[in-house]
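[1] return a 3D structure for these sequence lines:
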Amino acid sequence: MMIDRDIRKRLIVAVANRIIAGAEELTDLDRAIGDGDHGSNMRRGFEAVLAAADVLSDKSFGEYLTAVGMTLVMKVGGASGPLYGTLFLSLGKSLADDVSREQVADAFAAAIEAVKARGKSDVGHKTMLDVFHPVLGALRGGGDGLPERLKATARRAAEDTIPMKAIRGRASFLGERSVGHMDPGARSSELIVDAVADVMEGCA
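    Below is the predicted model:
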């Protein structure tokens, strides 16, 4: 699939708007088990990305992803900036304008490993990784209706963090009290996957 300027622009706009629209929900989730700033931090970062959409979209896909990652590192506060920044920076290292699903999956797998290393976390720790890992599995599976399956996988995975006890992040300080709440990072990751899948569906 060729990721041309139009698709790059649509991806930026879709993801940024989804995060901005969900900022209050993310803040509410984070208020329950964190510092209460996840929504505002993510909104600030993706507002900056959205403001630069035209400039970013003119870049090659790899340069574009790298620039998005750098913007998030600089603009998003807390732990989320470095983690989401690492995700995009890693993707930017290996993706070109013409990519296959298999290449995207391999790049996403490497990006997940980079996030694990950056956050010293793993699947099952009640973090964004608990969404990204099953989404990777769905992506590797491919097949018809992939965008819808990616969205459904991300949705279920975010919901599956509710009964988890947090092992990493601010929520881990609460111990058992973190149980019963959706992880805000898992929810923001779900929103990103959902937006990307919508663009994929529109390109099919």
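[2] only C-alpha atoms for contact and neighbour calcs from this point on.
    Noted.
[3] quick one: contacts for the residue lying farthest from the centre of the chain?
    Going by CA atoms, centre = their mean, the residue of the chain most distant from its centre is Glu176, 26.0 Å out. Glu176 is in contact with Lys165, Ala166, counting by CA atoms under 8 Å, 6 or more residues apart in numbering.
[4] and what of Leu26?
    Going by CA under 8 Å, 6+ apart, Leu26 touches His38, Gly39, Pro184, Arg187, Ser188.
[5] now secondary structure and neighbour count too, for those residues, in a markdown table please.
    Listed next are the contacts of Leu26 as a markdown table, based on DSSP: H, G, I helix; E, B strand; the rest coil; neighbours: other CA atoms under 10 Å:
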| residue | secondary structure | neighbour count |
| --- | --- | --- |
| His38 | helix | 28 |
| Gly39 | helix | 25 |
| Pro184 | helix | 28 |
| Arg187 | helix | 25 |
| Ser188 | helix | 24 |
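[6] what number of residues lie near Gly175?
    Counted with other CA atoms under 10 Å, residues neighbouring Gly175 total 12.
[7] swap in Ile162?
    17.
[8] from Arg156, how far out is it?
    Using CA to CA, to the nearest Å, we find Ile162 at a distance of 10 Å from Arg156.
[9] any idea how far the residue farthest from the centre of the chain is from Asp58?
    47 Å.
[10] and for Ala32?
    According to CA to CA, Ala32 stands 40 Å off from Asp58.
[11] right, and Ala53 touches Val15 too?
    No. Using CA atoms under 8 Å, Ala53 makes no contact with Val15, being 11.2 Å away.
[12] more crowded one of these two?
    Taking other CA under 10 Å, Ala53 and Val15 do not tie; Val15 has more neighbours (23 against 20).
[13] for comparison, sequence B:
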Amino acid sequence: MSKLTETIEAVAQMILHEKDYLSDLDAKIGDGDHGINMARGFGAVLDVLDELDHPENPKLVLHTVGETILENVGGAAGPLYGTAFLRASDACSEDEKLTIASVDRLLSAAIAGIKKRGHAERGDKTMLDVLIPIHECFTAPYAEGSTLYECLADANQAANEGVEYTKTIAARKGRASYLGERSIGCEDPGAVSSMLMFRAAYQFLNR
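    Predicted coordinates for the structure are as follows:
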């Protein structure tokens, strides 16, 4: 098993563990099923990772995860997260190594996919309010002179701050947008799931 597949397994376990928390957050401003949908999808991801013929191929791993999420995660999250993994796979080589530059390139592709699929931008109270600050920690000039693990630590903090930021703004996308100003004060569930996914990856890689 490769480090990437082990990292994704850690991410999946985090989502399964926080399923009820994510659904409780979603119940405040959405349908209340974000955790259920995410857990269903990442449960399926765990199953397919066990069956992969070439887990050492990061391009294949990311593509398989993207397809699995698209097929198994309901609501808006499935198309967005699925697209993110697929676009990252498109930008990934079959022998990709974990470096600041590779994280920068793959996150850039994933975020571009989410923006196009969701017609969203930073400040709309979505997962992008976490993913874009994470990505910035791996770009110049932020990452200059830093090690990979310093960038990961900075990005973990940026993810937490991104979630807090979503409390201060009104939702402009999805069902939460129907609430308008009443959505202020609540975290965006997609931002929280993105933060938790990165936290799981950071904790695993930092071991």
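[14] TM-score of the superposition?
    In this superposition the chains share a TM-score of 0.92, using TM-score structural alignment, normalised by the length of structure 1; 198 aligned residues with a CA RMSD of 1.4 Å.
[15] picking that back up, return the member of the contacts of Leu26 of structure 1 nearest to Asp97 of structure 1.
    Ser188 (25.7 Å; CA to CA).
[16] return the residues in contact with the counterpart of that closest one in structure 2.
    Residue correspondence to structure 2 (TM-score structural alignment): Ser188 of structure 1 is matched to Ser193. Neighbour list for Ser193 of structure 2: Ile15, Leu22, Met127 [criterion: CA under 8 Å, 6+ apart].
[17] counterpart of the first one in structure 1?
    Residue-level alignment of Ile15 of structure 2 against structure 1, with TM-score structural alignment as criterion, gives Ile19.
[18] what about that match, which helix or strand?
    Under the criterion of DSSP states H and E, Ile19 of structure 1 resides in helix 5-21.
[19] distance between that helix and the chain's centre?
    Distance of helix 5-21 of structure 1 from its chain centroid, counting by CA atoms, centre = their mean, to the nearest Å, is 12 Å.
[20] quick one: buried residues of that helix?
    5, 7-20 (16 or more other CA atoms under 10 Å).
[21] show me where structure 2 has helices.
    Along structure 2, the segments classed as helices by DSSP state H run 3-17, 19-29, 34-51, 58-72, 77-90, 100-118, 128-136, 148-167, 189-205.
[22] got TSV for the ones you listed, with distance to Tyr142 of structure 2 too?
    Converted to TSV, the helices of structure 2 look like this (distance: least, CA to CA, whole Å):
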stretch	distance to Tyr142 of structure 2
helix 3-17	24
helix 19-29	31
helix 34-51	31
helix 58-72	26
helix 77-90	21
helix 100-118	11
helix 128-136	7
helix 148-167	9
helix 189-205	18
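[23] wait, which of those helices is closest to Ala176 of structure 2?
    Using CA to CA as the measure, helix 19-29 is the one of those that comes nearest Ala176 of structure 2, at 5.0 Å.
[24] between the closest one and helix 34-51, how many degrees?
    Helix 19-29 of structure 2 and helix 34-51 meet at an angle of 140 degrees, taking axes from the mean of the first three to the mean of the last three CA atoms, to 10 degrees as the criterion.
[25] how big's the offset between helix 19-29 of structure 2 and structure 1?
    Its aligned residues in structure 1 lie a mean 0.4 Å from helix 19-29 of structure 2 after superposition (mean CA distance after the TM-score superposition for structure 1).
[26] chain neighbours aside, what residue packs nearest to Glu27 of structure 2?
    You called it Glu, but residue 27 of structure 2 is Ala. Excluding the flanking residues, the one nearest Ala27 of structure 2 by CA to CA, 6 or more residues apart in numbering is Asp33, at 7.3 Å.
[27] scratch that, Arg172 of structure 2
    Nearest non-adjacent residue to Arg172 of structure 2, counting by CA to CA, 6+ apart: Asp124, 5.0 Å away.
[28] residues near the alignment partner in structure 1 of that neighbour, how many?
    For Asp124 of structure 2, the aligned position in structure 1 is His125, judged by TM-score structural alignment. Counted by other CA under 10 Å, the residues lying close to His125 of structure 1 total 18.
[29] ok, the one 4 residues further on next?
    For Leu129 of structure 1, the neighbour count with other CA under 10 Å is 23.
[30] now the spatially closest residue to it that is not a sequence neighbour: how far from Gly62 of structure 1?
    In space, and not counting its chain neighbours, Leu129 of structure 1 is closest to Val123: 5.4 Å by CA to CA, 6+ apart. Look at Val123 of structure 1 and Gly62 of structure 1: by CA to CA, they are 27 Å apart.
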